[in-house]
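Engineer: coords below, sequence missing:
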């Protein structure tokens, strides 16, 4: 639990027993915030309690604030407290408060920051779910990292997380894949290099797939027949899915399950979902409106079964089944989420690519309908990744088979760099991936900068063992020392940054924003490196002072704390903390 929550608990107690004794009710605790002030000059912590709650007591906000302040000053950790503006309360905390917080870091180590926000609630996070028609590219990578790290964060926050990949293995794109492989397979035998037309996938990976088919079976499936068609389709899907799984493994992303759309069809789960909606009178026959945007692939101006999605917040009613009886992609998606709910997941998170933003309303309305508003779904869209090589933006076109594969990127820059960079921006912002800059060894490279801070901590600990008796500077001795020598304002500043970690983790979980962790790690690394540089100018500021063992032990406590928190953060990102820079 973050210290913000502890302070909020203290303020809530003051409200309940002193300030709002006659008007307090249980909702009050959720009606005010305790947070970091917008600027450092306003103190360490700010609360809007007086501003938000004064109306309940029919009191002027400033008078209400003065009553809170009177009680707050009785707490032994309050240094100073002031009213700002129309009732905001800002307060500064004493040195002993920060020392107690740093001791929590040392005592809890890798458990520091964990919370139980989720209270063991089951949640399914579906991400990547790329069509099994080709290898993963750099765009898929962003969603993969986002979903994987968000899963790690939610687990640390007490949720029971299930990570799922939805395999879109039915429909026209699978037919196109099969025909493309057949073309490449036949090409190996007739030795003619014909220009591939737009009805087929152009990617060169299909040549490798066809060669594997030939290597295993020779000409066995060259003859055109229904049986051969479906065998090649099955072989191709497995080959590509294995390729996808291999790349995900290189990225450090593993799933709890791969859910096949084809099995959804075979087990009649779509028709069962449609029957449920019919019983609820949420399906009718009609002609769908023509989409206002460019999404007209499945639109047909003929009578078909429509879902009353406008009843649940969508713009228009959506088609579920075409006039010829074939289910739409939307119907399959509705059935899939109905299955999620029936498996016990009343909380769902979907991570989508940039081209799916227009699909959010219709699926959200469907989930409301099929779960009778008993489930919640959060859909997060990851924007584009712009790959830059030698200062030039690489052009990508899936239609032309031109893309930057995930495998190539991982081979060029590595897993750790790739994962960290993918979270340098909020998911709804485009991100630049400069293949040269991400491997630079400078402070302008955030991955290097954070890893360097961790490595420097390790180097200080190694150096300490050369100058002091190991028993004198054991971890037990360090975590139990009084820290009375920690008085420098820059040392306290580092502590204040370190102990923000539990709040960062809480917010990352609550708002589904993993990028908060990379932002925090960069900020902590910057403060650490700044203090390190002070030691170059003034020897008394160095973390190790050979002539002052007590000061060194206290500062080694800071070193361990920085190391613990950076390590905790990097581990959640799926990035290995480095003890020595390579």
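Structural biologist: Received, thanks. Every value quoted in this text rests on a predicted model; they were computed, and no experiment measured them.
Engineer: Please count neighbours and contacts with C-alpha atoms only from this point.
Structural biologist: Fine.
Engineer: Give me the outermost residue of this structure relative to its centroid.
Structural biologist: Most distant residue from the mean C-alpha position of the chain: residue 190, 48.8 Å away (CA atoms, centre = their mean).
Engineer: In stretch 432-445, which residues are buried?
Structural biologist: For stretch 432-445, burial by neighbour count (16 or more other CA atoms under 10 Å) applies to 432-435, 437-439.
Engineer: How about stretch 303-315?
Structural biologist: When burial is assessed from 16+ other CA under 10 Å, stretch 303-315 yields the following buried residues: 304-309, 312, 314.
Engineer: Do me a favour and get the end-to-end distance for it?
Structural biologist: 19 Å (CA to CA, to the nearest Å).
Engineer: Stretch 41-53 too?
Structural biologist: Taking CA to CA, the first and last residues of stretch 41-53 lie 25 Å apart.
Engineer: any idea how far that stretch is from the chain center?
Structural biologist: Shown here is stretch 41-53, whose average C-alpha point lies 30 Å from the average C-alpha point of the whole chain (CA atoms, centre = their mean, to the nearest Å).
Engineer: Select from the buried residues of stretch 303-315 every entry located in strands.
Structural biologist: Using DSSP state E, the members of these that fall in strands are 304-307.
Engineer: mind listing the strands for the stretch 1-150 of the chain?
Structural biologist: Assigned by DSSP state E, counting those that start in this stretch, the strands in the stretch 1-150 of the chain fall at 34-35, 45-47, 78-84, 88-93, 122-126.
Engineer: Relative to residue 70, which of the ones you listed is closest?
Structural biologist: Using CA to CA as the criterion, the shortest distance between residue 70 and the strands of the stretch 1-150 of the chain is 9.4 Å, found for strand 78-84.
Engineer: Structure two is appended below for comparative analysis:
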């Protein structure tokens, strides 16, 4: 139930009537006509921009359109349609509308707000995709939470979602991992490890070295690198991926698919992808212009194999093969995205770290070319997370050797708190994570504030049950809700009504942080109503000696609980029923 969509349908029907009556010229495009909450709640319950967006193409004054439209909005839910300013049309709805929203939220439960705007569209969300060279660090946490919450949001809005992890196991970094693990293998055999510069120094490789000893004994000690590198690389990579899977599980993230970069090499798939682009005249040999600004010392003009990415919106064409014939990092990424297109996905989403900003246009150009513009690629960049405690930069034990791990963060703050806080900023804005503040019990801590609201919902239900009031969902959904008439109560019901619209808008924008913001707002409204009840007896949720009125007020509280529980589920946070 999206009340805003329903009322937009009423407005569009009235506009069609005006067209048929000759009050509007034929052929007008109504796509940009919106019905949304007014900026100032005092102006009404909803507002439409219909007159403003149609005035110019209709060759009419906005106010003339608004006046005629107001006269045709005879839906019984609309108690008044008022023209304001140059032609905005404000709508006031009857209290019964908001009372019905409360009943609907309870009746639909976890399905309330669920949308079908995705229409079963197959969406691939690739996120995390950390190099398999060690445990996940704090920088990966935010991307993991964002990607998982986005996948939840898209699924809730009717998309068929696949969560995917791309294992970057085809580059030089996995050779470095193998050499680092080999030194720990030597250590496990009683030798002094040589952790020279450029190798991974973290203690997390000690168990890998011991596992290598258990498998190979001393057999690899006297072998040249060429004999052991491939085997140790595969062994260490799989060990790191198992560690990463465990890290993700600690955070409540589970992937549907793990794809390997290495699996693209030697199979002809990279070559096939490049040939496909060549058949479109998008591959050529050429010389790139030097980078703007100060030239690197090693810059030299040389002919390379290039992808004509400028034909699809990029700033410059991009090299796909080095002068020695080896593929650039971009080439297997092209093949990997072509594979996703071939798997039948209707839309692709990549979640990258902020340092991949330069990769956005070239990857979008490749996908546009490979799919003939059919499959959109949205790339979300995740900004850095800075750790603090009591306002001071915070450093924890770093068993990884050079960075704070995901495990460190979750063990300190908890998975639910970590997930919620990581979504309290838009993905492209930097985020400060203060361990003291995210655990404090105050309004300034959004996760505590929202969870406290949910706990209050259950506290009300328990108190009502103790008073002998039937608060089962079936009873509350069928209760007489006409007692919900106080402006403060109707305002909270209006907030409940915004939830389905919020879900759709957040899903369209690929912005799960909007859910976290909304939960804070509705929690604040519930707390405010609770506090008003301390001074105004008529606003208390349980009215002694009046079970019918109590049921109506408790129904409102229960509807808020439905929204909070659904929102937390999208964020991947477990709602609490009691604060401890």
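Structural biologist: Received it, and whenever you're ready, just let me know what you need. Computed from a predicted model, the values in this text were never measured in an experiment.
Engineer: TM-score for the pair, please.
Structural biologist: The TM-score (TM-score structural alignment, normalised by the length of the second structure) is 0.95; 577 aligned residues with a CA RMSD of 2.3 Å.
Engineer: My guess is residue 5 of the first structure contacts residue 34. True?
Structural biologist: Yes. Residue 5 of the first structure sits in contact with residue 34 when judged by CA atoms under 8 Å, with a separation of 7.5 Å.
Engineer: higher neighbour count, these two?
Structural biologist: Of the pair residue 5 of the first structure and residue 34, residue 34 is the one with more neighbours under other CA atoms under 10 Å, namely 20 against 15.
Engineer: Tell me who's in contact with the residue nearest to that one when sequence neighbours are not counted.
Structural biologist: Nearest non-adjacent residue to residue 34 of the first structure, counting by CA to CA, 6 or more residues apart in numbering: residue 47, 4.5 Å away. Residues near residue 47 of the first structure by CA atoms under 8 Å, 6 or more residues apart in numbering: 32-35, 88-90.
Engineer: try 6 Å
Structural biologist: 33-34, 89 (CA atoms under 6 Å, 6 or more residues apart in numbering).
Engineer: now, which of those sits nearest residue 101 of the first structure?
Structural biologist: Sorting these by how near they are to residue 101 of the first structure, with CA to CA, puts residue 34 at the top with 17.0 Å.
Engineer: Quickly note the distance from that closest one to residue 510 of the first structure.
Structural biologist: Separation of residue 34 of the first structure from residue 510 of the first structure (CA to CA) stands at 16 Å.
Engineer: what does residue 110 of the first structure give?
Structural biologist: For residue 110 of the first structure relative to residue 510 of the first structure (CA to CA), the value is 21 Å.
Engineer: Residue 372 of the first structure now?
Structural biologist: Residue 372 of the first structure sits at a distance of 24 Å from residue 510 of the first structure (criterion: CA to CA).
Engineer: Of those two, give the one with the bigger neighbour count.
Structural biologist: When residue 372 of the first structure and residue 510 are compared for neighbours, residue 510 comes out ahead with 14 against 10, by other CA under 10 Å.
Engineer: Mind telling me what the more buried one corresponds to in the second structure?
Structural biologist: Taking TM-score structural alignment for the superposition, residue 510 of the first structure sits opposite residue 508 in the second structure.
Engineer: Look up which helix or strand that match falls in, please.
Structural biologist: Element membership of residue 508 of the second structure, judged by DSSP states H and E, is helix 487-509.
Engineer: Now do the next helix or strand after that helix against helix 487-509: the angle between them, please.
Structural biologist: Using DSSP H and E, the helix or strand that directly follows helix 487-509 of the second structure along the chain is helix 513-535. Relative orientation of helix 513-535 of the second structure with respect to helix 487-509: 170 degrees, computed using axes from the mean of the first three to the mean of the last three CA atoms, to 10 degrees.
Engineer: mean distance, helix 513-535 of the second structure to its aligned residues in the first structure?
Structural biologist: After superposition onto the first structure, the mean distance of helix 513-535 of the second structure to its aligned counterpart is 0.8 Å, using mean CA distance after the TM-score superposition for the first structure.
Engineer: buried residues in that helix?
Structural biologist: When burial is assessed from 16+ other CA under 10 Å, helix 513-535 of the second structure yields the following buried residues: 513-516, 518-527, 529-530.
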